[in-house]
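Q: fold the following.
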Amino acid sequence: METILLAQVMGGFYGLLAIIFGAFGAHALKKKLTPEQLHSFETGVKYQMYHAILLIVLSYNLGFDGPLDKYIVNCFVTGTLLFSFSIYGLCLSSSKGKKLKFLGPITPIGGLLLVMGWALLLYSFIATIL
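A: Below is the predicted model:
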């Protein structure tokens, strides 16, 4: 899949799911999650939406003429998936008393990929100046 198309499709998909999950959390999960779990769930939704918007913006602004653009998009797509969705899994499983502990280490890996995506994006901006 072309990088620009990947950024647009995943940005749209993540945005759609962020709205659905946000409404689900605000209504259906409000009585089932503790305040801490609900806060964590909302953090996953926020980060998912931030990166959905970022992917859409990047798809219209990056040159997509080099491998760096592909790395940036892949870091954001994969990082969002690992970060936000592992948070959802941790919150939902712990609310049922069966916390999926294997998801715990996945969240920081996703966060690291998001940081790498932002660092590569910053590098690409600086490289165009120099």
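Q: make it CA atoms for all contacts and neighbour counts henceforth
A: OK.
Q: count the neighbours of residue 12 for me.
A: Residue 12 sits with 17 neighbouring residues when counted by other CA atoms under 10 Å.
Q: the structure of the following sequence is requested for comparison with the preceding one:
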Amino acid sequence: MQDRRWWLGTALSGALVVVAGAFAAHALEGQLTPRLAAAFETGVRYQAWHTLALLAVLAWRGSVCLPGQRLAMGLWAAGIALFSGSLYAMALSGATRLGMITPLGGVLLIGGWLALAAALLRAPSRA
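A: Have a look, this model is predicted:
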């Protein structure tokens, strides 16, 4: 199976989205300041959207494999780790200085979308 590791990582990211969302809704309810709770929820939301984007590109790669798709996926995976991961860590630890990492993750997420756009622009029109 092509991209087996990507499929596995994406499936695990999807599972983590559900776990993190349930954890925020039940175990963390009332335990965090509103600002930290919102940060945690933002991490969940961005991870969910980018996990769906990974699924879409993986499915697309099954029929049309373009240079640049893996770069986009790699940037998204790193962006999820840094963006959502820093928000989760900040909310759970209260160490707001971890929020300095979040923008770097955001830049990686944006870079993934730009890499995908570049891949599409370089692709033959039938792709």
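Q: and the gap between the residue nearest the centre of structure 1 and residue 104 of structure 1?
A: Using CA atoms, centre = their mean, the residue of structure 1 that lies closest to the mean C-alpha position is residue 80, 2.1 Å off. According to CA to CA, to the nearest Å, residue 80 of structure 1 stands 15 Å off from residue 104 of structure 1.
Q: check residue 45 of structure 1 too.
A: Look at residue 45 of structure 1 and residue 104 of structure 1: by CA to CA, they are 17 Å apart.
Q: more crowded one of those two?
A: Set side by side, residue 45 of structure 1 and residue 104 give different neighbour counts by other CA under 10 Å, the larger being at residue 45 (26 against 15).
Q: what's the spacing between the spatially closest residue to residue 75 of structure 2 that is not a sequence neighbour and residue 67 of structure 2?
A: Of all residues beyond its chain neighbours, the one nearest residue 75 of structure 2 is residue 112 (4.9 Å), with distances taken as CA to CA, 6 or more residues apart in numbering. Residue 112 of structure 2 sits 13 Å away from residue 67 of structure 2, taking CA to CA as the criterion.
Q: what about those two, which has more around it?
A: Neighbour count, other CA under 10 Å: between residue 112 of structure 2 and residue 67, residue 112 has more, with 25 against 15.
Q: the residue nearest to residue 75 of structure 2 -> structure 1?
A: By TM-score structural alignment, residue 112 of structure 2 lines up with residue 117 in structure 1.
Q: host element of that match?
A: Here residue 117 of structure 1 is covered by helix 106-129, with elements defined by DSSP states H and E.
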